[in-house]
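Asker: This is a predicted model, with the sequence first.
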Amino acid sequence: MTSTHTSAAGSIAQDLIAQGLVSHCTIVPPYILEALATSGEPRVARHARESLRHDEQLRAARRTPTARPTGRRAPRGEDAAGAHGTGPHRTIFDAKGTQDTPGTQVRAEGGGPTGDVAVNEAYDGLGATWDLWSTAYSRDSLDGKGMPLLATVHYGRNYDNAFWDGSQMVFGDGDGVIFERFTKSVDVIGHELAHGVTEHTAGLLYQGQSGALNESVSDVFGVLVKQKALGQSAAEADWLVGADLLNASVKGRALRDMRNPGTAYDDPRLGTDPQPADMDHYVDTKDDNGGVHINSGIPNRAFVLAAEAIGGNAWEGAGAVWYAVLSGDGIRADCDFATFAGLTVAAAGSAHGDGSPQQEAVRSAWEQVGVLTAGVRPPSGGSGGTAPSPAPGQGGGAPSADAQVLLRRTGGFAGQVRERRMALGELSERDAKDWQHLLAAPTLERIAASTERTHPDAFVYSVVCDETGCDVTLQEPHLPEAIHSLFERTLAQDD
């Protein structure tokens, strides 16, 4: 069914977490686990129910700041030296069947293979992912600043998923009937870590079309990790996501087929792949954060069409265009399909020239999936393009440097109160820019409106800006990590 849903443009352009209201990204969508939970095979159904229950607990868990290890740059030549003479900093941990992370350290950067295949696959997959971002896009790890790459294997008992929690990768072992171990598929590792890149660049909110773009971007760069590791061109690639995860008993090829969405599997236990291939079949749903794993099939197919039309290695052609948009100033966290399509067309023009075959390939790809209309040209822009102005009521212009903002934090177990009144111009250049993006968008209002339950002893933040008319109160557990970090940095600067 066709949806009229569109996301309002606008939000923090740098360091906004990909999840919007949640920070828990899983490779296996909830609708697949829900289908397995009703399976007539007791073991399959039991593990699916346990995985579903655990995933829901993680999504609903009260948010606390995550302490990330300090980055350590590997000396030149130590391991996998990249474009800037540095290498990845990988650490693999073993949860040993528990749900505690990170677990026991079992392999560190530069250490040799162990006797545990899951440990070695995780280590190699992190390295292949780092290599793509470094050599193809000159990006130093997920945050561009040498962020350590952490992973925990053997998480839980027969846990049917893998996820990025905002600071590290976590891999289950699968039930052995439907799913194999989740370290087995390098594109799954690349997919989940790409969520980390999105957190530190566009920060696409994990809801509706922006959430589907978030998932699509992870699929795109996940398969590019695999293609680069295998030395495959766009024409040689299978464009399958998670092909190595499925047990031989499953009637299907993968979790998703980017070239042919909706055809990845048709299994009596998994059900039928629900992904649409074009906007005529866009799924309007409240499930799965507004269908983020379902409607991602549309931008996925657009990428494949563009990559195959451009030819050569997809990470050098269409991948470079997508990365320019993801990391550019034009994209905003509430970006919808049409805006993203326009940005990619503009980025292709900036890189290869207006009217170039590469730009026409990108434009045609979006037209074929029904996101852009043939003959209608999206607005052009510089590096990464420029997002169109938001519609009335969907966020206005950015506030000035003189705009006065009141940020207050109250609550907590001790009932502490901290506040800061400041002009945006007093802040660091980065934080001032993030505040301007945030206050120009409806993001804070949407988070406040979506909050249904309260959390005892949670911190509560109030934000008031007369220039933009913003006056909201937000609970800490419902804040995306990047917004929470911005608030805390702002309060700390007044200490």
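Answerer: Arrived safely, thanks for sending.
Asker: can we go C-alpha only for contacts and neighbour counts from here?
Answerer: OK.
Asker: Please, where are all the strands along the stretch 301-450 of the chain?
Answerer: Using DSSP state E, counting those that start in this stretch, the strands of the stretch 301-450 of the chain run over 404-411, 418-423.
Asker: Could you identify which of those strands is most buried?
Answerer: Mean neighbour count (mean count of other CA atoms under 10 Å) peaks for strand 404-411 among the strands of the stretch 301-450 of the chain, with a mean of 18.
Asker: tilt between it and strand 418-423?
Answerer: 170 degrees (axes from the mean of the first three to the mean of the last three CA atoms, to 10 degrees).
Asker: So what's the gap between strand 404-411 and the chain middle?
Answerer: 29 Å (CA atoms, centre = their mean, to the nearest Å).
Asker: putting a second one here so we can go through both:
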Amino acid sequence: MATRNHHNVCYMVPPYLLNAIAESSNNEDPIRESARNALSLHKSCIGKREKRFTALTTPRGFNAAGNIAQHRSIVPDHMLQHIADCQDVDSTTRDCAKRDLEHIRNVHAKYQQAQGLRDESSDQKTLEATDKSSETTEKTYRAVYDAQNDEKEANLPGKLVRVEGQAATKDESVNEAYDNAGHVLSFYADIFNWKSIDNKNMHVVSSVHFGKNYENAFWDPEIAQMVYGDGHTFLTNFTGCVDVIGHELTHAVTEHTSPLDYNGQSGALNEHVSDAFGIMIKQRVENETADNADWLIGENCLMPGVKGVALRSMKAPGTAYDDPRFGKDPQPAHFKDYKMTQDDNGGVHLYSGIPNKAFYNASVAFGGYSWEKAGKIWWETMKSGQIPAKCTFVQFADVTVDKAEELFGDSGATIVRKAWDDVGVTRKSFP
């Protein structure tokens, strides 16, 4: 676990697991010290993450200073230029990149004219063409970089290794990051007609080989990219776990649907949504129905010899691992065990197990593939505009029940209400 500087990030490996490693006398001192360093760095980013989601609940298009926010959904010129000029990229992708490069330059010209930076008459034809199109590309571009074991986030993304349309490289981590990002993108496009992670074909950038023996993976919203460590003593293979990648990229989707404050119950729901969509993506790749899937998050991240099956279990929260070097999985599966805490932003990783179990309950009760009914309900919930930034479990549950009724009638609403009731998330009754 490498020490590094970083922005506000979401880690796949939760802080309570790092804390258990740091406190276990079964671990050697260097391992415990490394875990403590990772915990310290995690705590330092809490303020920025909270600021990020606070900003997302302000009127769209403006930042805290009231200025027009940077439009991050357009692929940067330099990446498009690289793809357009690259001879080992397939011709279709190369042609698309050339087209989109021309388009983005038209958008920039329009912006400059709006700011009084260009002569109107000289750009009139360009602007007329731009007005007829949207400020988005028509294709999502993936790019994978090699961080070359550099532990400074300021130096990301690193060395460009593979871009959209290029053939596989000799680096397995690069290929896994590229292919699994593709699985996530195809899931959102095919199942929910959602283009990339922002519905505007936002490019997906990943960096592999981050840090030295770094045992984590994360999505950094400030630099808008995925970052993967190689793992070491206990955890590894982050690029090979499509549910991990689905989880992290879904945090970006949440930013563009219903931003949930990363604290307390709303933060736990933020984590839960990433787990729910991450597990659906995994089940789709493996062609598993709800009743025959394992419902394990990060099952391929644990090194051989660790007493456990995954980082989390949605089917049975609290049972993912029990190892003297890790401690026992602390996730509760029922709201009766919910307690206010200052740790981990109010327990966002800990208490996500409660709505996770509810989603599992609903998916199995509906039968078939999880994304066909339960997933569709959760998706419509996130897009509904009815999820407040500081959403509680009960509020979220109520919206899912309403959406279930709209989509699948009274029987669907009954299934979803029972799924939440069974984990103790129920409406209050008054005499």
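Answerer: Cool, got the structure. Note that the coordinates shown come from a computational prediction; the quantities given were computed from them, not determined experimentally.
Asker: TM-score them against each other, please.
Answerer: Once superposed, the chains reach a TM-score of 0.75 (TM-score structural alignment, normalised by the length of structure 2), with 348 aligned residues with a CA RMSD of 2.8 Å.
Asker: separation between the residue mapped onto Leu311 of structure 2 from structure 1 and Ile294 of structure 1?
Answerer: By TM-score structural alignment, Leu311 of structure 2 lines up with Leu255 in structure 1. Distance of Leu255 of structure 1 to Ile294 of structure 1, given as CA to CA, to the nearest Å: 11 Å.
Asker: and those two? which has more neighbours close in?
Answerer: Ile294 (27 against 24; other CA atoms under 10 Å).
Asker: number of nearby residues for the closest residue in space to the match of Leu311 of structure 2 that isn't next to it in sequence?
Answerer: Once flanking residues are discounted, Leu255 of structure 1 sits nearest to Gly242: 5.4 Å by CA to CA, 6 or more residues apart in numbering. Counted with other CA under 10 Å, the neighbours of Gly242 of structure 1 add up to 27.
Asker: which ones are touching Gly242 of structure 1?
Answerer: Applying CA atoms under 8 Å, 6 or more residues apart in numbering to Gly242 of structure 1 gives the contacts 185, 187-188, 254-256.
Asker: Between all of those residues, which two are at the greatest distance?
Answerer: The span of the contacts of Gly242 of structure 1, defined through CA to CA, is set by Ser185 and Arg256 at 12.9 Å.
Asker: Going along the chain, name the helices of structure 2.
Answerer: 15-23, 29-44, 46-56, 77-85, 91-114, 120-131, 172-192, 242-255, 264-285, 344-347, 353-366, 374-383, 393-421 (DSSP state H).
Asker: so can I have JSON lines of those helices showing mean neighbour count and distance to His209 of structure 2?
Answerer: Putting these into JSON lines (neighbours: other CA atoms under 10 Å; distance: least, CA to CA, whole Å) gives the following:
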{"stretch": "helix 15-23", "mean neighbour count": "21", "distance to His209 of structure 2": "20"}
{"stretch": "helix 29-44", "mean neighbour count": "17", "distance to His209 of structure 2": "17"}
{"stretch": "helix 46-56", "mean neighbour count": "17", "distance to His209 of structure 2": "24"}
{"stretch": "helix 77-85", "mean neighbour count": "18", "distance to His209 of structure 2": "20"}
{"stretch": "helix 91-114", "mean neighbour count": "17", "distance to His209 of structure 2": "26"}
{"stretch": "helix 120-131", "mean neighbour count": "14", "distance to His209 of structure 2": "40"}
{"stretch": "helix 172-192", "mean neighbour count": "19", "distance to His209 of structure 2": "8"}
{"stretch": "helix 242-255", "mean neighbour count": "25", "distance to His209 of structure 2": "15"}
{"stretch": "helix 264-285", "mean neighbour count": "25", "distance to His209 of structure 2": "22"}
{"stretch": "helix 344-347", "mean neighbour count": "21", "distance to His209 of structure 2": "26"}
{"stretch": "helix 353-366", "mean neighbour count": "24", "distance to His209 of structure 2": "30"}
{"stretch": "helix 374-383", "mean neighbour count": "21", "distance to His209 of structure 2": "33"}
{"stretch": "helix 393-421", "mean neighbour count": "19", "distance to His209 of structure 2": "37"}
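Asker: who are the neighbours in contact with Val244 of structure 2?
Answerer: Val244 of structure 2 touches 12, 238, 278, 297-298, counting by CA under 8 Å, 6+ apart.
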